[in-house]
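Participant: no FASTA, just this:
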C-alpha cells in the first residue's frame, strides 16, 4: 500500500478515492468495450478480453499522465485522475441538463430542421458544459485548474472583455 501511495504521490488516505474511482472507471470501460467485440460469447471470454483491454488502457493512461502532469502543471499524479473524472462527469451531465432545456424551450426535431435542432442542442450543451466544468472542478478540489482552463477557453473564443482583460 505504501508503494502505491508513493507512486501516485498520495499524502492522505482520502486521496485514494480518486485512484479507486479511476480503476473502477477503467474496468467498466474495459468491460463495455469487450462486450462490443464479444457480445454473444461466453462470460469467460468476455472477462479475459476485459482484462486485456484494461491492461492496454492502463498503459495508455499512465503514458498520458506522464505527459500531462508537466503540461498542466499539476502537483500530484492523483490530481490527474480527479481532473479526468471531472471531464467525464461534466460531459455526461451537460447532455442530461441540455435535454430538459431543449424540451422546456419547445424545441423538437419536428418543428426545426435537423441541422438547426442539433446546432442548438450542441450550443446549449456547450454552455452548460462550461458552467458544470467549474462546478464539478470545485467539488473535486480542482477549482483553480478548471477556472484557469475556462479563462483560457473563453479567451480563445473571443470573450476577453468579460474576463476583465
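Facilitator: Yep, it's here. The structure displayed is predicted, hence computed values, not measured ones.
Participant: hey, let's count contacts and neighbours off CA atoms from now on
Facilitator: OK.
Participant: residues contacting the residue most central in space within the chain?
Facilitator: Central residue of the chain (Cα atoms, centre = their mean): residue 88, 2.0 Å from the mean position. By Cα atoms under 8 Å, 6 or more residues apart in numbering, the contact list for residue 88 is empty.
Participant: mind listing the strands for the protein?
Facilitator: Using DSSP state E, the chain contains no strands.
Participant: putting a second one here so we can go through both:
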C-alpha cells in the first residue's frame, strides 16, 4: 500500500473541507477558498523541497551561512518563488485579519511569478454576504489552514 496521496483521497479531502466550512450554506461558494489554500500549500511544499536541495548544494560549495541565506532569497534561482509573506510557516501563524493577509500574500506571489497571470488576485477572502457578514471568517480560514497542515503536496507525496 502506498503512503502517497491518491487523487481520490485528495478529492475526498477537498469535499470534506468544503462541507466543514459551509455550515448550512452552499459548499460551492467555499470551493475557491479551499482551492486557493490547496495551491498555496502545494506551492510551499514544492518550494521548500527546491530550497532545501539548493541549500545542500550551496553548503557543498563551501558558502558561508550568510551567503547561503542571501542566495536562497534570489527569485531567479527558482521556477516558482514563494515570497516570505506567503510562506506556510508565516501564514499559519496569522490569526487576525487572515483574509486580508492572504490577499496580500497572493498578490505578492503573483508579483514575483509572472506566470501566475494575476489569477490569484481574483479571490476575495473578505467577501461579504448580503447581510454584510464575511462569507468566510478569519476563524474559518485559521481552521482551513490547520486542515491543510499535515497534507504533503510535493510531487514525491502524490500518487497521480
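Facilitator: That came through fine. If you're wondering where the values come from, they're calculated on a predicted model, not measured in any experiment.
Participant: Any chance you could compute the TM-score here?
Facilitator: The TM-score (TM-score structural alignment, normalised by the length of the second structure) is 0.34; 78 aligned residues with a Cα RMSD of 4.3 Å.
Participant: Now do the end-to-end distance for stretch 57-70 of the second structure.
Facilitator: Terminal residues of stretch 57-70 of the second structure lie 14 Å apart, using Cα to Cα, to the nearest Å.
Participant: Touching that stretch from outside, list them.
Facilitator: residue 55.
Participant: Flag every buried residue along it.
Facilitator: By neighbour count on 16 or more other Cα atoms under 10 Å, the buried set for stretch 57-70 of the second structure is 58, 68.
Participant: go on, stretch 92-104 of the first structure?
Facilitator: 93, 94, 95, 98, 102.
Participant: Report the separation between the fourth one and residue 90 of the first structure.
Facilitator: What that stands for is residue 98 of the first structure. 12 Å.
Participant: And for residue 147 of the first structure?
Facilitator: For residue 147 of the first structure, the distance to residue 90 of the first structure - Cα to Cα - is 14 Å.
Participant: Next: residue 31 of the first structure.
Facilitator: 22 Å.
Participant: Then residue 66 of the first structure?
Facilitator: Taking Cα to Cα, one finds residue 66 of the first structure at 23 Å from residue 90 of the first structure.
Participant: can you tell me which two in the buried residues of stretch 92-104 of the first structure are farthest apart?
Facilitator: Pairwise distances across those (Cα to Cα) peak at 14.4 Å, for the pair 93 and 102.
Participant: With distance to residue 131 of the first structure as new columns, can the buried residues of stretch 92-104 of the first structure be given to me in a markdown table?
Facilitator: Formatted as a markdown table, the buried residues of stretch 92-104 of the first structure follow (distance: Cα to Cα, whole Å):
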| residue | distance to residue 131 of the first structure |
| --- | --- |
| 93 | 11 |
| 94 | 9 |
| 95 | 13 |
| 98 | 12 |
| 102 | 17 |
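Participant: Which of those fall in helices?
Facilitator: 93, 94, 95, 98, 102 (DSSP state H).
Participant: Is residue 19 of the second structure in a helix, a strand, or coil?
Facilitator: helix (DSSP: H, G, I helix; E, B strand; the rest coil).
Participant: And for it, the neighbour number?
Facilitator: For residue 19 of the second structure, the count of nearby residues is 17 (other Cα atoms under 10 Å).
Participant: likewise residue 41 of the second structure?
Facilitator: Neighbour count for residue 41 of the second structure, taken as other Cα under 10 Å: 23.
Participant: Fine, thanks again, bye for now.
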